[in-house]
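Asks: Here is a sequence together with a model predicted from it:
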Amino acid sequence: MGVSLERLRDSWRTLMGDATILEPPEEEPIDIVSGEALDLVLRVGELLLASGEATERVNESMLSLAVAYELPRCEVSVTFTVISVSVHPGRGALPVTGARAIRRRNPAYWRLVALHSLIQEASIGLLDVEEAHDRLRRIKRSLPPYGAPYPPWLGVIALGLIASSAGVLVGGGLLVAGTAFVATVLGDRAAAMLGRRGIAEFFQLAVAASIGTASAVLVIAAGAPANASTIVTGAVVALLPGRPLVASIQDGITGDLVSAGARLLEVFFIVAAIVSGLGLTVYAAVHLGVPIDVRDLPAAPVTLRPVAVLAAAAVSMTFAVALAVPRRVLPAAALGGALIWVVYVFARGLGAAPLLAAAVGAVIVGLLGHLLARRRQLPPLPYIVPAIAPLLPGTAVYRGMIQLNDGAASEGVLTLIGGISVALALGAGVNLGGELVRAFQRVGVGGSGRGARPAARRTRGY
């Protein structure tokens, strides 16, 4: 009753002019979502992921662009095959969402460098949206001044030189280097032909591995078993998945478990394809009476002879060319390969197991590579991925397959597990070096720094 009388009194005062009618406050305007900015964030993320960048750094780069171009309340989701961006204008308006699928990957590290330069300039306000779109178009189409540093044929030659250098590293000579080069180039060209016909990449890699192994079998049949084993070792090293291995370990360490699992599955299928090609050829050779003996297989001499150190540097440099790193990174890649070999040899000389020696070398290379990348304001992958190439376990894969096909199944499985463990130690080691750098840096490329990883503070180990 009291409330009704109060309302009647207020109404009477309003009619008599004793009270002022208050206008309802205006609603705050809805934030405007720029379609061009949203499209730019999606396209940059797609190209980064397709070019071989790790998931966490793709996420950081996309968020940096979203902040630079004022996309309100932006959420980014990056997985191995799909990226999505969702922007919320606010005031109950429907979110604006876009997604892109990554159907083809082309590891080109020169493109990563160009994209990170674009992100840095955009983050500090030096590029508007139209200028950023124009630069992105030039990077994607390799238009001047953003173009591939090497002609396509040099990438094919680099694969052959990886095999040649790896063959020399495990004790081969000029004959081994030349034969491994020819076998690897032939395998790559055969795989490229299958790719143009739409054959799956698994079978392309299997064919490339089988061609390298077949050349070794021919050399064994000609009476030179020691030379043959070094040939196939070099051919296998040229096919091993060093790049996706490093990225998969990094994704797992940083908490992107979906992408880490997918990348590890990719590594598994690549190794399975190589093992399949090796296994079929070795199986056929053994049953045709070719005298393949495990005792004839090479073991990289743990020595600091100039030939070995130069071969390790050559493996890393040619691996860098195959990954299309910028030319100014090539000297650092060569030095990284020589350094990881020297550290590995010293650690083995002190009694360390191969797994521990490889991990120690990878940590040092990862630390120095991340520091150099930070100093030059470049992404770290062009520095660290080529450097681990000399220690990739090509010999272990070959030895394990021969043991499996020669009736020593348990020994073969253990050898393959040991080789995979060394590869995982290399990936974990280079990422540990990066974590040590992150622990003391304040900001990095794409906004990465110790304050840019909130997921690291979510849990306490349980």
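Replies: Done, it's in.
Asks: contacts and neighbour counts: CA atoms only from here.
Replies: OK.
Asks: in the stretch 201-350 of the chain, which spans are helices?
Replies: With DSSP state H, counting those that start in this stretch as the criterion, the stretch 201-350 of the chain has helices at 201-221, 225-237, 242-253, 257-287, 306-322, 330-349.
Asks: ok, and what's touching the third one?
Replies: This points to helix 242-253. Applying CA atoms under 8 Å, 6 or more residues apart in numbering, the contact partners of helix 242-253 are 52-56, 257, 259-264, 266-267, 385, 388-389, 392, 423-424, 426-428, 430-431.
Asks: can you pull the buried residues of that helix?
Replies: Of all the residues in helix 242-253, those buried under the rule 16 or more other CA atoms under 10 Å are 242-253.
Asks: try the fifth one
Replies: Buried residues in helix 306-322, counted by 16+ other CA under 10 Å: 308-322.
Asks: can you check the last one too?
Replies: Under the neighbour-count criterion of 16+ other CA under 10 Å, helix 330-349 has 330, 332-348 buried.
Asks: want to compare, so here's the second one:
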Amino acid sequence: MSRIVRETDPPTGSLPRITESSRKLDAAYSARVGEVLDLAGSIGAILMASGMPATATMENVTAITVAYGLERCEVDVINTTIHVSAYRGPTAAPASTLHIVQSRSMDFSRLAAVDRLITRIRAGELSPSTARDELDAITTAPHPYKRWIATLAWGALAFATAGTLGASLLACLVSALSAMTIDRVNRQLNKHGLPFFFQYAVGGAIATAPPLVLYWLSPKLGLDFEPTVAIAAGLVVLLAGLSLVGSVGDVITGAPVTAAARFFELVMMTAATISGVALVLHLAGQFGAPFVAISGYAPPALAEVPARVAFGAASAAAYALACYAERTSAVAAAFGGAAGTVVFLLAQGAGLGAVVASFAAAVPIGLVGRLMERRNLAPPLVVSIAGIVPLLPGLALLHGIYAILNDQHAVGFASVLGAMAIGTALAAGVTLGEWSSFKVRKRRLQERKLSQQRTVGSDEPTPFVDPAHAVDRALKRQS
């Protein structure tokens, strides 16, 4: 009877066994431990500041310690800190380091340089001291181009986003001017230390005021101007800077603490943007501005697909340039934006809802990101963040704000929640696309290994090392 009910297989969630380190802890090894931990923690802080998910940051930090021969390291990553500790046996005190994520800013050129540095470290090409010197050079290097080019890129992003939504040429130009004004004003406010919450509120007001004023004056000027899409494009410019992919990616991959912090920050910055938009809309109504009919979504027309795909690619590339991406990264982001826009328009044309269509469109963006990584063109995070920019729900968010201000609370809150659902679907689709590409690559590498072993012979198999799984193998050896 006991044989029938007794389990014979090991538990699926077994704990690792703590064993004494097999490496002799000489003076040279002990001196290198501190240097390696400091290097790994510094790189992890840069990755977190760039919006990378916590689990991906943890894997990169662990890979660096493994590459330099630290047999057992524990890495803890949360939204603001990186803690790395090296186990040095039962009789020696562990070595540890703590790094603070000082500021968060999208700098894709720095992210790409750090990504290349990590690749060289994992390949065993750099000593810890050389890698530290290169990291210092990366963090102190100037941007690849001047600030005014980034400002023009923000304007190009708003112009292309408005074009993706089917706006007129005048509305696209107004959106571009508003976005460039937001960039310059918020840059000055940032120099004075104004918290980001108020910067986003100011940005929402600037994105709303010029289109409303022009709409108010359009009958006198003899113009036919629709402000809705112009305002929505400005909102997309503001929402593009939030860590949407990182926060949802943390939820999916099992980092709830960091996910909660990032998501709360996302909600607060979105609320700040909404407050700026709502203030301008309320003041416009008080001063007798004409009523604006705002729809929640812009239904696509299949005849407009080529133009909208071109605008989607331009939006992604412009956002990448606004975040100082390299040229190859901007091209990779354009491919991601084009792929996502094509799938989104076709999905909506087939009758799918906005949330499902957004999820379907984000999956190829994640696939393109991994493909570009294998071609050494751009880190996948660059393509993921920039690729979803044309699909951000600025119009749905604006519709919800306007409905709430006009006492249509049920419709308004439903539209705002729908916008948040679209954003979550985009980030989830990107994560699924990256995971699928990773699994396909893993299978192909395994098939390549088997084919090489068959070619050489079973007695003398060809050594094959898969860098993507070095961390997993190291953890298995430790347990």
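Replies: That came through fine. Predicted, not measured: the structure shown is a model, and the values here were computed from it.
Asks: Give me the TM-score for this pair.
Replies: For this chain pair, the superposition-based TM-score is 0.86 by TM-score structural alignment, normalised by the length of the first structure; 425 aligned residues with a CA RMSD of 2.6 Å.
Asks: circling back to that earlier point, could you dump the helices of the stretch 201-350 of the first structure into a markdown table with distance to residue 195 of the first structure added?
Replies: As requested, those are exported to a markdown table (distance: least, CA to CA, whole Å):
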| stretch | distance to residue 195 of the first structure |
| --- | --- |
| helix 201-221 | 7 |
| helix 225-237 | 19 |
| helix 242-253 | 20 |
| helix 257-287 | 15 |
| helix 306-322 | 18 |
| helix 330-349 | 29 |
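Asks: Out of those, which gets nearest to residue 412 of the first structure?
Replies: Evaluated with CA to CA, those place helix 257-287 nearest to residue 412 of the first structure, the distance being 11.5 Å.
Asks: The closest one packs against which elements?
Replies: For helix 257-287 of the first structure, the contact count by 3 or more CA pairs under 8 Å, 6 or more residues apart in numbering; DSSP states H and E identifies helix 201-221, helix 242-253, helix 394-405 as packing neighbours.
Asks: relative orientation of the longest helix seen in the second structure and helix 256-286 in degrees?
Replies: The longest helix of the second structure (DSSP state H) is helix 409-456. Interaxial angle, helix 409-456 of the second structure versus helix 256-286 (axes from the mean of the first three to the mean of the last three CA atoms, to 10 degrees): 140 degrees.
Asks: packing partners for the helix or strand following helix 409-456 of the second structure?
Replies: Per DSSP states H and E, the first helix or strand lying C-terminal to helix 409-456 of the second structure is helix 470-478. In terms of contacts (3+ CA pairs under 8 Å, 6+ apart), helix 470-478 of the second structure is packed against helix 54-67.
Asks: The helix it packs on maps to which residues in the first structure?
Replies: The alignment of helix 54-67 of the second structure onto the first structure (TM-score structural alignment) covers residues 55-68.
Asks: compared with the second structure, how much does the matching stretch deviate?
Replies: Compared with the second structure after fitting, stretch 55-68 of the first structure deviates on average by 1.4 Å (mean CA distance after the TM-score superposition for the first structure).
Asks: And that stretch, what's buried?
Replies: For stretch 55-68 of the first structure, by 16+ other CA under 10 Å, it's 55-66, 68.
Asks: Kindly report the same for stretch 109-116 of the second structure.
Replies: 109-115.
Asks: Tabulate those residues (CSV), appending distance to residue 297 of the second structure and secondary structure.
Replies: Converted to CSV, those look like this (distance: CA to CA, whole Å; DSSP: H, G, I helix; E, B strand; the rest coil):
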residue, distance to residue 297 of the second structure, secondary structure
109, 34, helix
110, 36, helix
111, 34, helix
112, 35, helix
113, 38, helix
114, 39, helix
115, 37, helix
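Asks: Let me know the closest of the residues you listed to residue 220 of the second structure.
Replies: Out of these, the member with the shortest distance to residue 220 of the second structure (by CA to CA) is residue 109, at 46.7 Å.
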